[in-house]
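Enquirer: Quick one, fold the following:
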Amino acid sequence: MKAVRLALHTNGVTILIDIPLNEWGAAHMRHDVVYNEQILAVAQDPFQNVATVLICPNLLLRTGISHILSGTRFAMVDGLCDDPSNLPALDDTMPVLFMICENRATEELVAMVDTLKTQHPLSRVVVLADAMDPDTVIQLCGAGMDGFCATSMDRHALVKALEIVILGETYIPASIGLALLERARQSRAHHAHDGAGMPVNTPAEALDKLSEREAQILRCLTRGSSNKVIARELGVAEATVKVHIKAILRKVKATNRTQAAIWATGHFDLAQDNVRALAAGE
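Expert: Here you go, the predicted structure:
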């Protein structure tokens, strides 16, 4: 089973753990695959500078982060950048790191991360904020975020976290990682309890209820695609995608797109296994 590797930082110690994709939710692994193939070898060179773009309108904060990163391999790109629409010219064949350092609504951050990953698919994106809840982290990781760093981190820990991200891993603080693990455990226990009583729709029944278009969109959700990306990929209006997603949530009995993606990651594979088994029996 594929997994997302997370780097958890606590008390000065960094721990790497793997969380299965069907527990993590949306998988932005497609970005990592390309990154690993084309950029990782360069990023592993400790003497190779990493072009670092700080998206932050606060001059004081920009100055502070620039001071923290001075003397490291993370070379700040000159010029004020407060939005993905006014990015400086970048060489996408070399390691590029975007750091988003401003307070925005979750939807705005998701759109920003998605835009950066669409424009620069080989880049790495880190969000720096005072705090972030697990649900927001899941949404941002689904959009392509590669790391979340708290403003309370010490200088050396922040630099190490950025090193982990530029080496192709996903970094989040231990508190969030442990919360996600606990949520996954509770989810498994809840599904096991449902299985003992009157079950909801079986995977086969739910899959049969989906139209071909809904199945296509559900597969896009498992890849962490935003509504805009799905609409562009399928050649339909974004409003149409939203209507289909509402129908999908109802049919698979999910309360949000993340739950639907978690459900689909396992059950699409299960359905394919059943088809292969029937074919072998014939």
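Enquirer: can we go C-alpha only for contacts and neighbour counts from here?
Expert: Fine.
Enquirer: which residues of the stretch 51-200 of the chain fall in helices?
Expert: For the stretch 51-200 of the chain, the helices defined by DSSP state H, counting those that start in this stretch cover 59-69, 106-119, 134-143, 155-166, 174-196.
Enquirer: What is the burial count for residue 246?
Expert: 15 (other Cα atoms under 10 Å).
Enquirer: wait, is it part of a helix?
Expert: Yes. Residue 246 sits within a helix when classified using DSSP: H, G, I helix; E, B strand; the rest coil.
Enquirer: picking up where we left off before, tabulate the helices of the stretch 51-200 of the chain (CSV), appending mean neighbour count and distance to residue 35.
Expert: Output for these, formatted as CSV (neighbours: other Cα atoms under 10 Å; distance: least, Cα to Cα, whole Å):
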stretch, mean neighbour count, distance to residue 35
helix 59-69, 13, 23
helix 106-119, 18, 11
helix 134-143, 21, 16
helix 155-166, 19, 10
helix 174-196, 14, 23
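Enquirer: how about TSV for those, with distance to residue 229 added?
Expert: Formatted as TSV, those follow (distance: least, Cα to Cα, whole Å):
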stretch	distance to residue 229
helix 59-69	31
helix 106-119	9
helix 134-143	10
helix 155-166	24
helix 174-196	26
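Enquirer: Out of those, flag the one nearest residue 29.
Expert: Relative to residue 29, the nearest member of the helices of the stretch 51-200 of the chain by Cα to Cα is helix 134-143, separated by 9.2 Å.
Enquirer: centre of the chain versus the helix or strand hosting residue 271, how much separation?
Expert: Residue 271 belongs to helix 257-281 when assigned by DSSP states H and E. Helix 257-281 has its C-alpha centroid displaced from the chain centroid by 22 Å (Cα atoms, centre = their mean, to the nearest Å).
Enquirer: same for that helix, what does it pack against?
Expert: Packing partners of helix 257-281 (3 or more Cα pairs under 8 Å, 6 or more residues apart in numbering; DSSP states H and E): helix 21-24, helix 203-209, helix 212-222, helix 238-251.
Enquirer: Determine how far the shortest one lies from the middle of the whole chain.
Expert: For helix 21-24, the distance between its averaged C-alpha position and the chain's averaged C-alpha position is 11 Å (Cα atoms, centre = their mean).
Enquirer: Could you also give me the structure for this second sequence? I'd like to compare it with the first:
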Amino acid sequence: MRSGLQNILQRSSFALTEAASPPVSGRLHPGASPALVLIEAQQNASRWIELVRQVKEQFPQARIVVLSDQFDLSVVRLGHAAGVDGFCLTASAPEVLIKSLELVMLGETVLPLAVVRSLTAGVVSAQDRPPQDNSVAEAKLPDLEGCKLSAREMEILGCLTQGEPNKVIARKLEITEATIKVHVKAILRKIGASNRTQAAMWASQRLPRRGVLSPNV
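Expert: Now for the predicted structure:
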């Protein structure tokens, strides 16, 4: 895949800086700060999602695109929460891949058409179902008030849903990174999540969503 990507991108406006395997531990060491990082999604989703977080923490301004032969909707949601800007299929034609990367660099979020269809199918199914008693639906899900999150914790939780690392959150809120870590631990404890990904997924279902996903066509 790496050599194939090199051949495709050499014929585009993108300039390759480095192609490297993900480190087992530690930081990435590209020759320059990358504007775009391509990550091959392995079968173990937690591994490449953690790599996405490492890239976001080390290069906050870099755009991230994940490549795979297929994408599960739940995994796409986790990747988006971690900071992925685009999801592209390895079977895409070179012209489609290049155009998708260009859209990502313009600030768009790109999804394969199959994922978009899954999303729209879910919306249609929800519209077709008869309305249910809101009090019953809400009783099945813990609400934000029940978790007793502080205003600052709510603010940080919103940042987690955007896949922002502690360093970026600290800079945005003008507090120390160590303070952010303390707040994140408190958030995980209060909502019963075991990690940042679970917290982001929990919050994404309860906080207003930001941003629009554009289909990969």
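Enquirer: Kindly provide the TM-score of these chains.
Expert: After superposition, the two chains reach a TM-score (TM-score structural alignment, normalised by the length of the second structure) of 0.72; 193 aligned residues with a Cα RMSD of 3.5 Å.
Enquirer: Quick one, which of the helices and strands packed on helix 257-281 of the first structure gets closest to residue 74 of the first structure.
Expert: When these are ranked by proximity to residue 74 of the first structure (Cα to Cα), helix 21-24 comes first, at 29.2 Å.
Enquirer: So what touches stretch 72-86 of the second structure?
Expert: Here stretch 72-86 of the second structure makes contact (Cα atoms under 8 Å, 6 or more residues apart in numbering) with 45, 49, 52-53, 56, 63-66, 87, 100-101, 104, 108-111, 115, 118-119, 160-164, 197, 200-201.
Enquirer: what's the matching residue for residue 69 of the first structure over in the second structure?
Expert: Using TM-score structural alignment, the equivalent of residue 69 of the first structure in the second structure is residue 9.
Enquirer: pretty sure that match contacts residue 16?
Expert: Yes. If you go by Cα atoms under 8 Å, residue 9 of the second structure and residue 16 touch, sitting 7.5 Å apart.
Enquirer: Spell out for me which residue occupies the centre of the second structure.
Expert: Centrality entry for the second structure: nearest residue to the mean C-alpha point is residue 80, 2.2 Å, by Cα atoms, centre = their mean.
Enquirer: gap between it and residue 135 of the second structure?
Expert: For residue 80 of the second structure, the distance to residue 135 of the second structure (Cα to Cα, to the nearest Å) stands at 30 Å.
Enquirer: Check residue 108 of the second structure too.
Expert: 37 Å.
Enquirer: Between those two, tell me which one has more neighbours.
Expert: For residue 108 of the second structure versus residue 135, the count of surrounding residues by other Cα under 10 Å is larger for residue 108: 18 against 8.
Enquirer: Now do the residue mapped onto the more buried one from the first structure against residue 6 of the first structure, distance only.
Expert: Mapped onto the first structure by TM-score structural alignment, residue 108 of the second structure lines up with residue 169. Here residue 169 of the first structure is placed at a distance of 7 Å from residue 6 of the first structure (Cα to Cα).
Enquirer: hmm, back to that, deepest of the helices and strands packed on helix 257-281 of the first structure, which one?
Expert: helix 21-24 (a mean of 22; mean count of other Cα atoms under 10 Å).
Enquirer: what range in the second structure does that helix sit on?
Expert: By TM-score structural alignment, helix 21-24 of the first structure lines up with nothing in the second structure.
Enquirer: which secondary structure elements does that helix contact?
Expert: Short answer (3+ Cα pairs under 8 Å, 6+ apart): helix 21-24 of the first structure packs on strand 3-10, helix 174-196, helix 257-281.
Enquirer: one more time with 7 Å
Expert: Packing partners of helix 21-24 of the first structure (3 or more Cα pairs under 7 Å, 6 or more residues apart in numbering; DSSP states H and E): helix 257-281.
Enquirer: Just the angle for the helix it packs on relative to helix 238-251, thanks.
Expert: 70 degrees (axes from the mean of the first three to the mean of the last three Cα atoms, to 10 degrees).
Enquirer: What residues of helix 257-281 of the first structure count as buried?
Expert: 257, 258, 259, 260, 261, 262, 263, 264, 265, 266, 267, 268 (16 or more other Cα atoms under 10 Å).
Enquirer: what residue of the second structure matches up with residue 220 of the first structure?
Expert: Using TM-score structural alignment, residue 220 of the first structure sits opposite residue 156 in the second structure.
Enquirer: What spatial separation is found between that match and residue 110 of the second structure?
Expert: 26 Å.
Enquirer: Ok, residue 6 of the second structure next?
Expert: 21 Å.
Enquirer: Please apply the same query to residue 214 of the second structure.
Expert: Taking Cα to Cα, one finds residue 214 of the second structure at 5 Å from residue 110 of the second structure.
Enquirer: Which of these two has more residues huddled nearby?
Expert: The neighbour count for residue 214 of the second structure versus residue 110, taken as other Cα under 10 Å, is higher for residue 110 (23 against 16).
Enquirer: What's the local residue count around the nearest residue to the more buried one once chain neighbours are set aside?
Expert: With sequence-adjacent residues excluded and distances taken as Cα to Cα, 6 or more residues apart in numbering, residue 110 of the second structure is closest to residue 86, at 4.4 Å. Residues contacting residue 86 of the second structure under the criterion other Cα under 10 Å number 29.
Enquirer: What of residue 34 of the second structure?
Expert: Neighbours of residue 34 of the second structure using other Cα under 10 Å come to 17.
Enquirer: Ok, the one 10 residues further on next?
Expert: Residue 44 of the second structure has 8 neighbours, counted by other Cα under 10 Å.
Enquirer: can you tell me how far the alignment partner in the first structure of it sits from residue 140 of the first structure?
Expert: For residue 44 of the second structure, the aligned position in the first structure is residue 105, judged by TM-score structural alignment. According to Cα to Cα, residue 105 of the first structure stands 12 Å off from residue 140 of the first structure.
Enquirer: With residue 77 of the first structure instead?
Expert: 24 Å.
Enquirer: One more: residue 234 of the first structure?
Expert: In terms of Cα to Cα, residue 234 of the first structure sits 22 Å off from residue 140 of the first structure.
Enquirer: How about residue 108 of the first structure?
Expert: In terms of Cα to Cα, residue 108 of the first structure sits 10 Å off from residue 140 of the first structure.
Enquirer: And for residue 219 of the first structure?
Expert: Plainly put, residue 219 of the first structure is 18 Å away from residue 140 of the first structure if you go by Cα to Cα.
Enquirer: likewise residue 200 of the first structure?
Expert: 29 Å.
Enquirer: before we move on, what about residue 174 of the first structure?
Expert: Residue 174 of the first structure sits 17 Å away from residue 140 of the first structure, taking Cα to Cα as the criterion.
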